[in-house]
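1. fold the following for me, if possible:
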Amino acid sequence: MSLQTVGSQRLYRQIAEQVRALIAGGEFAAGSRLPAERDLARHLGVSRPSVREALIALEVEGLVEVRLGSGIYVRTRDGATRPARARAAANDWGPLELMRARELVEGEVAALAARHARKAQVAAMASALDRMREEAQAGVVPREGDEAFHNAIALACGNEVLSDTVRGYWHARSGPLSTRLGDYFESPASWNAALQEHDAVLDAIRDRDGTAARTAMHHHLQRAYNRYSASWRRAHSS
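-> Now for the predicted structure:
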């Protein structure tokens, strides 16, 4: 008896497969513009963020290209055979879903850190923020300092499961889809805004105010989600 492994597929990948099949079947010819994100979402009966993740996956794979201020186009045969930046694994999380999960979990992590953090752990958070500023001032995307800041909060929350969960989020964020979305989103202005939001989180943790820490982290991740989405819309809107 020959059996194949049964696996689940992320929603955004199911959407990407449908669009890929339409391209292969000639519904969308090479060089043609894809329908607007909202139209694809309506026809497929899914959310616009899920469509957005699917389009990013197709772009990473080299099947479509984003033309700033114009739209998303099917690559020509030559373009479609260019090496992809990095193909996402079938079980990779969608970057926008990841942001929503982080908002829920890391808000509670920050609240716990406000209650449990030791002085040395608060100092580690402050050091990570200093590192972010140094990276930003040097013209480097401050991802290392950003990751260090969020992981320092997670380590201070007093729960190893939550700490491991936050580290898992950051591992997922290093995937090709999140990296590509970051290419649209990350800029000196976005990182300056993020630094101010991080300062608010750190201030609340220093004050041992769990409610304020939760609120500040929610605000930061909501704003980050909005910046990601707005940057993507600007990139391909006509």
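
2. rest of the way, CA atoms for contacts and neighbours
-> Noted.

3. which residue is the nearest non-sequential neighbour of the spatially most central residue of the chain?
-> For the chain, Pro95 is the residue whose C-alpha lies nearest the centre (Cα atoms, centre = their mean; 3.6 Å). Of all residues beyond its chain neighbours, the one nearest Pro95 is Ser178 (5.1 Å), with distances taken as Cα to Cα, 6 or more residues apart in numbering.

4. now that neighbour: how far from Ile72?
-> 18 Å (Cα to Cα, to the nearest Å).

5. next, the structure of the following sequence, for comparison with the previous one:
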Amino acid sequence: MLKRLEPFEREDPVSVLRNFISGGGYAPGDRLPAERELIVSLDMSRATLRKALDVLERDGTIWRHVGKGTFIASQGGPDGAAHLLELGRHLTPVKMTRARLCIEPAIAREAAINASRESILTINTIKDRARNATSWADYEAEDDHLHRAIAVATDNPLLVGIFDQLNQVRRAVALGNVVRGSERPPENHSSFTEHERITAAIESRDPSGAEAAMRQHIASVSARLFGED
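-> So this is what the prediction gives:
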């Protein structure tokens, strides 16, 4: 039975959740209790819990699979994240792009083979949210979510863990190297069309098409942001 936390332990929901994970002896690949159990155990509202889970998902501590639950990532926690961020500070944009080209097209291919109907619905929902973003910050958050949803759609925890680590390094490389000239993505932002091609290939179970579309997307983003082909 899960332990109920005292009020003084609930000031910071993210810290409470981290402490629950570290104190529970969870190892990479372990599944956390269902949200309804965590809500009771941690004495949080569903909205507060989900915000805390979002933070841990973004920093690579956990990963979530629609219909299966929330899992501990392969290299979670602040120490692992700090190591990856430091690695990113010593990596050039072109080397980051080459790493992405080695990994993400293969992930898209696996997603086209293994994605569940729920995963495809999630991917399409996030793709539409990215297109409708009203600021670059919102767009970039949804873009992160989209690429991660594609990794989750592979139904392979190892690939999700690899993606999480790659994405943390990518964020560190982009920090300070990307300058936006507008408040929000323009209507003709090329990534919108590229996302459509990727998601359409995954939905139509076209592994080669998904792989090629992801490869073209990453090359296009690199050329646009860093001036590299």
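
6. quick one: TM-score?
-> After superposition, the two chains reach a TM-score of 0.56 (TM-score structural alignment, normalised by the length of structure 2), with 141 aligned residues with a Cα RMSD of 2.4 Å.

7. and the residue nearest to the centre of structure 1, what does it touch?
-> Glu53, Arg173, Leu177, Ser178, Leu181 (Cα atoms under 8 Å, 6 or more residues apart in numbering).

8. test my guess that the third one contacts Val60.
-> Yes - assessed by Cα atoms under 8 Å, Leu177 of structure 1 is found in contact with Val60 at 7.0 Å.

9. name the residue in the two with the higher neighbour count.
-> More neighbours surround Leu177 than the other of Leu177 of structure 1 and Val60, with 30 against 22 (other Cα atoms under 10 Å).

10. that older thread, trace the residue nearest to the centre of structure 1 over to structure 2, please.
-> Aligning on TM-score structural alignment places Pro95 of structure 1 opposite Pro93 in structure 2.

11. and the helix or strand that contains Met125 of structure 1, what does it pack onto?
-> Using DSSP states H and E, Met125 of structure 1 sits in helix 119-137. Here helix 119-137 of structure 1 touches helix 143-156, helix 188-206, going by 3 or more Cα pairs under 8 Å, 6 or more residues apart in numbering; DSSP states H and E.

12. flag every buried residue along it.
-> By neighbour count on 16 or more other Cα atoms under 10 Å, the buried set for helix 119-137 of structure 1 is 121-122, 124-129, 131-133, 135-136.

13. repeat for stretch 202-209 of structure 1
-> Leu202, Asp203, Ala204, Ile205, Arg206, Arg208, Asp209.

14. give me the number of residues near the closest residue to Val55 of structure 2 other than its chain neighbours?
-> Closest residue to Val55 of structure 2 apart from its sequence neighbours, by Cα to Cα, 6+ apart: Val14 at 7.3 Å. Counted with other Cα under 10 Å, residues neighbouring Val14 of structure 2 total 19.

15. pretty sure Val14 of structure 2 sits against Ala52.
-> Yes - with contact defined as Cα under 8 Å, Val14 of structure 2 counts as touching Ala52 (4.8 Å).

16. all strands for structure 1, in order.
-> 64-67, 71-74 (DSSP state E).

17. what's the matching range in structure 2 for the first one?
-> It stands for strand 64-67 of structure 1. So strand 64-67 of structure 1 is aligned with nothing, judged by TM-score structural alignment.

18. I'd like to know which elements that strand is packed against.
-> Counting by 3+ Cα pairs under 8 Å, 6+ apart, strand 64-67 of structure 1 packs on helix 48-60, strand 71-74, helix 210-236.

19. want to throw these into TSV with distance to Ala194 of structure 1?
-> Below are these laid out as TSV (distance: least, Cα to Cα, whole Å):
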stretch	distance to Ala194 of structure 1
helix 48-60	22
strand 71-74	28
helix 210-236	7
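
20. quick one: closest of these to Ala114 of structure 1.
-> Ala114 of structure 1 lies closest, by Cα to Cα, to one member of those: helix 210-236, at 5.1 Å.

21. sounds good, over and out.
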